[in-house]
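> got a sequence here, can you build the structure:
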Amino acid sequence: MRPLDPRLLRYASAARWFLVIGAVLGLAQTLVVVVFSWLLSQVITLAVGGHDVTELGPYVGGIAAVVVLRAALVWLLEVAASRGAASVKSQLRTRVLRGVAERGPDWLAGQQGARVSTLATQGLDALDNYFARYLPQLLLAGIATPILVLVMLWQDLPSGITVIIVLPLIPLFMVLIGQATQAVQKQQWESLQRLGTGFLDLVGGLGTLKIFGRERRQTERVRTITEDYRARTMKVLRVSFLSGFVLELGASLSVALVAVSIGLRLVDGSLGLGVGLFVLLLAPEAFLPVRQIGVQFHAAADGLAAAEEVFLIIEGGPAAGTAMETADSAKTADAADAAAPAVPASVTTPTGSLRFDAVTVRRGTTVTLAAFSATLAPGRLAVIAGPSGAGKSTLVATLQGFVPYSGSITLGETAVVPGGPRPWLAWAGQRPGLLSGTIADNVALGAPGVDKALVARALDLAGGGDLDPGTALGVNGDGLSGGQAQRVAAARAIYRTLADRCPVLVLDEPSSALDEAAEGRLIAGLRELAAAGTIVIVVSHRPAVVAAADLVLQVVPVSEVPASAVSLGEDAHV
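Just a heads-up that it's a prediction; the model follows:
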């Protein structure tokens, strides 16, 4: 990533505001430095010349005022940096979450969950150092250094020329050191990702490990990953200290050259004491921002690495080490947009029959759903059945708009294409996805308010009438059994169906953890919804659910579909 990536300004408007405020504060700091150096040189010159304290008083007072002003400007820049970092992180996190939501569970399933989580949390937190330390020095290097060099040229031409000659050596050292730093920093970032992924996998599978008595064998694995991260962190610190020493040495030698030149000319009388002191005080300030860029680069490297991956997710490129759609899919997306309009959010929710016409899904060169066709009329309970791996979940993901497909899907007279809003669809997946809060909060999740009567009605239709809506749940729905969690998730989709009058309701394996009685109550509720005119679609293997269906849609494995029926033509939709 470049020192100031234009994508940061494009995706986070707060970064643009910070640059404006930082530039103004940086210019003010530069002017304060010039005034301070001039006042201090005048005080010393007058004191050496034998002037009394009364003559030095105004200059000393000016120095005190300038010191206070400079401290205030430094504080203001730090405040702006902190607030800018917080705003930028918030905006980038929002875009990341939006990007993940747009790509859907099908894309997320191909990612490393812990890696994406680490990226959106601890990874973006590293931007604090980028804004608080690195970016202010970058601004000062672009503002303060040129101004101070011009002032030195104006006051003492030889000193200004010396600074111009030796100043580029520091960026040269920075480039050479930066290449080594980026390499070790990248290794540390990857080690952190492995540590997060390994720990999350261990926690997720701890129950299974305990059943087989293998939980203690993971101790060594976690210790090895942790030790690797520790070693790489210390290596980064070692490189940081060495590079900081090199940059400090280079800057010190550069200032020494200016000081020696000024000293020799002061001795032979060709340079006045006031001018010599003024220029000598400005010389370190001219080198300071450039030197600090190299020093603070290490503090900002983690944030830069995380931001690079964030931009890949936002822009639709490969993220977290996994490639996304191919270029062919992108071309097909353009064709889909041209072929059929998306459903605008402002348009009335479409109604009518839901029709699948030769819907085919490809993942790269593999066909996962082949030539699926069906028509689902309102008021009917349809069950999608088929062997495992036939493409049932893929069909649901296609209806949600998360995967590319060829063929066509229409609701009434409206074409359904990916990427558009789905005001007509309510859905509950295989995983309940419950949050900390009450059952009522989880059922009404996403709604502007909680309608208690509607919550009770949704729970009753989902077979969960025995659940108390006021029951408080922990993280991931802790406090409920698997079957109870399934009924709450089904009630959430039913609540949306009732509240927003969604014409299509999709439930993916809603009764896999239910007993016969609870399953019977759920089926009765779904039939009641279907009788009210809703298109109810249930993905299920359960005999009771299949027996209650008005229509059973058998998804045929790809191996049983004629090759001539599988194609991606001009009507491709993605």
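> please make it C-alpha for all contacts and neighbour counts, starting now.
Fine.
> so what's the residue count around residue 366?
9 (other CA atoms under 10 Å).
> so how far is residue 385 from it?
Per CA to CA, to the nearest Å, residue 366 is found 21 Å from residue 385.
> contacting residues around the residue lying closest to residue 196 once chain neighbours are set aside?
Spatial nearest neighbour of residue 196, excluding adjacent residues (CA to CA, 6 or more residues apart in numbering): residue 114 at 5.9 Å. Residue 114 makes contact with 193, 196-197, 200, according to CA atoms under 8 Å, 6 or more residues apart in numbering.
> what helix or strand is the residue nearest the centre of the chain on?
For the chain, the residue nearest the mean C-alpha position is residue 96 (3.7 Å; CA atoms, centre = their mean). Assigning secondary structure by DSSP states H and E places residue 96 in helix 53-108.
> ok, residue 556 next?
According to DSSP H and E, residue 556 maps onto no helix or strand at all.
> can you report how many residues neighbour the residue nearest to it when sequence neighbours are not counted?
Nearest non-adjacent residue to residue 556, counting by CA to CA, 6+ apart: residue 390, 6.0 Å away. Neighbour count of residue 390, defined by other CA under 10 Å: 20.
> go on, residue 122?
14.
> with residue 101 instead?
Neighbour count for residue 101, taken as other CA under 10 Å: 13.
> just residue 205 next, same as before
Neighbours around residue 205, by other CA under 10 Å: 12.
> how about residue 242?
Other residues lying near residue 242 total 14 when counted by other CA under 10 Å.
> residue 184 versus that one, what's the distance?
Look at residue 242 and residue 184: by CA to CA, they are 13 Å apart.
> tell me the helices and strands packed up against the helix or strand where residue 525 lies.
Residue 525 belongs to helix 516-531 when assigned by DSSP H and E. Where contact means 3 or more CA pairs under 8 Å, 6 or more residues apart in numbering; DSSP states H and E, helix 516-531 is packed against strand 381-385, helix 452-461, strand 535-539, helix 543-548.
> swap in 7 Å and give it another go.
When contacts are defined as 3 or more CA pairs under 7 Å, 6 or more residues apart in numbering; DSSP states H and E, helix 516-531 packs onto helix 452-461.
> which residues sit against the helix it packs on?
Contacts to helix 452-461, defined as CA atoms under 7 Å, 6 or more residues apart in numbering, come from residues 440, 443-444, 465, 488, 491, 494-495, 522, 525-526.
> compare with the first, here's sequence two:
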Amino acid sequence: MSKPLDPRLVRLSAPTRRWIIIIAILTAAKSVATVVMGVLIGVTTAGAIEHGIEQTTLNTQALTALVLTVLIRGALAWAEARFAERAANEVVVDLRARTLTHLAHSDPRTVDQGRWRTLLGHGIEGLGPYLTGYLPALAATVIATPLMLAVVWYLDTGSMLIALVTLPLIPVFMWLVGTLTAGLTERRLADLSALSDQLLDLIAGLPTLRVFRRHRDMAREVDRLSHNHATSTLHVLKIAFLSSFVLEFLATLSVAIVAVTIGFRLLAGELSLVVGLTVLIIIPEVYAPIRQVGARFHDAQDGLAASGEILDLLSSTPADTPSRGEVGASTSIRVVFDQLTATGRDGDRPDRLSGVAEPGQLTVLWGPNGSGKTTALLAVLGIATEGVTGRAEALTPEGPVTGPALWEHCVYLPQRPVLDPTSIGDEAALSLGQRQLVAFNRALGRSPRLLLLDEPTAHLDAASARDLLVRVRGLCDAGATALIVSHDPLVADFADKIVEVDSRAAHPHA
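Here you go, the predicted model:
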């Protein structure tokens, strides 16, 4: 069973810390208002029963105070709902941005893109119900339940003892349900991830499947995965409905026991009517927070499961690569590969790559797809580190430069650049080649000293590709170093040097 509140979420997420403070203050204020309401209702009702409705000024004053207390409690409930939605959005956005930043600085060979696509999409959205429902209920359990028990104890020790005996039944049952639900929820997320991956792969390969008339064969696999997801979802829902029923039954039975006991003691004259009514009004509030925790528990499981993996990632190795060295505005940067080898699932790619990219030159890493050219660029940036041996360094006359010190003066253009999220609405319709050009144009404003370009002409027409290479050549003439991954003959025509990834030999381009 997951912890009710993961300490790492509090430590890593500033919006979560702010929300916990706000919910604690609001819960304490609501609890006080509830106690005042209970006392006022008990006093007013008992006075009306014992002395008549029209009698005393005290009843009028109590009614006025009761109305004000109800309004205050309503305002506090409204504030809680409003702040809850805002806090949930802030936490989800914060964790998603921090995770994407971490993944962007991680070795892409080790990132399960399908799994993270599910976690950062549907999975992390489950934190909304957790933060808006489960966490406030948890805060009420910690703050309101002890306060209500103390008030009941002050008014009637016997009722408090009954509550102490019956109250632990609910958390014990919640623990049993949570132990069963955790595994089912993780299975549901795994089924959803598999279904998402299969659909994305099917969409990407649909043109090829249609050419060979095999597109209908995938329907059975999609049906199977859909059935698995539906089955795992139904299992979670069954447990949720059953546990909700049992929680309500236990809480209602516990309140009924207190009520019956108070009734007999009123008949025996052991309690006053004011105390009996006040305890009857307040005693349900002792169980209400724990009931809400149980009712909201299942809503929060998707978010807890997703956030667990996210927090594992954020709590592991730091996202930032250590910075070393300095690069001036006119400092030259050269890139050196010396026996660079990256071991992965498909073997060593690249395998003992050696070569040099000099300032003022356009150097091309030339080789077939899957030979490790992109990995070589990521090794220079310090992103690809797992299973990497040999050297891939950016050097200035003063020595090696790595991390942010290098990135500030470097342009890295991946095959699929991600544009600024704030303008994605205007750029969503751009083709992949157009997005590459937009990203390239934006990067040039930083006057880079090193350009690392991954297949920059693969999605461009001949005229656009030639224009891009002319601009790269202009930067090289100004002293920049350009290292381009490609197997495009046009790029080879512009190259000063070609480094063969397969043969591990560098030679001037004729």
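> hang on, the earlier thing: wait, what's in contact with the residue nearest to the centre of the first structure?
Contact analysis of residue 96 of the first structure by CA under 7 Å, 6+ apart lists 310, 313-314.
> what do we get in the second structure for it?
Using TM-score structural alignment, the equivalent of residue 96 of the first structure in the second structure is residue 99.
> nearest to residue 553 of the first structure, of the contacts of helix 452-461 of the first structure?
Proximity of these to residue 553 of the first structure, judged by CA to CA, is greatest for residue 526, which lies at 16.9 Å.
> tally of neighbours for the closest one?
By other CA under 10 Å, neighbour count at residue 526 of the first structure equals 28.
> quick one, strands of the second structure?
334-344, 347-348, 353-357, 362-366, 388-396, 399-401, 410-413, 450-454, 481-486, 497-500, 505-508 (DSSP state E).
> of those, which is nearest residue 270 of the second structure?
It is, among the strands of the second structure and with distance given as CA to CA, strand 334-344, at 79.0 Å.
> have a look at how far, on average, that closest one is from the first structure.
Superposed on the first structure, strand 334-344 of the second structure shows a mean distance to its aligned partners of 3.6 Å (mean CA distance after the TM-score superposition for the first structure).
> average distance between stretch 274-285 of the first structure and the second structure?
Looks like 1.4 Å for stretch 274-285 of the first structure (mean CA distance after the TM-score superposition for the first structure).
> ok now that stretch, how far from the chain's centre?
Centroid displacement of stretch 274-285 of the first structure relative to its chain, using CA atoms, centre = their mean, to the nearest Å, is 46 Å.
> what's in contact with it?
So stretch 274-285 of the first structure is contacted by 37-38, 41-42, 45, 148, 152, 155, 255, 259, 262 (CA under 7 Å, 6+ apart).
> which member of the residues you listed is positioned nearest residue 530 of the first structure?
residue 148 (77.0 Å).
> give me every residue that touches the closest one.
For residue 148 of the first structure, counting by CA under 7 Å, 6+ apart, the contacting residues are 282, 286.
> residue in the second structure matching residue 397 of the first structure?
Alignment note (TM-score structural alignment): residue 397 of the first structure maps to residue 378 of the second structure.
> then residue 482 of the first structure?
So, by TM-score structural alignment, residue 482 of the first structure is left unmatched.
> residue 512 is in contact with residue 482 of the first structure, correct?
No. Look at residue 482 of the first structure against residue 512 with CA atoms under 7 Å: they stay out of range, at 9.3 Å.
> picking that back up, can you redo the contacts of residue 96 of the first structure as a markdown table with neighbour count and distance to residue 91 of the first structure?
Output for the contacts of residue 96 of the first structure, formatted as a markdown table (neighbours: other CA atoms under 10 Å; distance: CA to CA, whole Å):
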| residue | neighbour count | distance to residue 91 of the first structure |
| --- | --- | --- |
| 310 | 25 | 11 |
| 313 | 22 | 14 |
| 314 | 18 | 12 |
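> quick one: which of those is nearest residue 125 of the first structure?
residue 310 (12.3 Å).
> for the closest one, which non-adjacent residue is spatially closest?
Nearest residue to residue 310 of the first structure in three dimensions, chain neighbours excluded: residue 96, at 6.6 Å (CA to CA, 6+ apart).
> any idea how far residue 353 of the first structure is from the one you found?
With CA to CA as the criterion, residue 96 of the first structure and residue 353 of the first structure are 35 Å apart.
> ok, residue 121 of the first structure next?
43 Å.
> of those two, who's got more company?
Per other CA under 10 Å, whichever of residue 121 of the first structure and residue 353 has more neighbours is residue 353, with 18 against 14.
> ok, now which ones touch the more buried one?
When contacts are counted by CA under 7 Å, 6+ apart, residue 353 of the first structure touches 375-378, 411-412.
> what's the neighbour count on the aligned partner of residue 531 of the first structure in the second structure?
Using TM-score structural alignment, the equivalent of residue 531 of the first structure in the second structure is residue 477. Residue 477 of the second structure: 14 surrounding residues under other CA under 10 Å.
> then residue 97 of the second structure?
Residues lying near residue 97 of the second structure (other CA under 10 Å) number 13.
> mean distance, stretch 30-48 of the second structure to its aligned residues in the first structure?
Mean deviation for stretch 30-48 of the second structure: 1.3 Å (mean CA distance after the TM-score superposition for the first structure).
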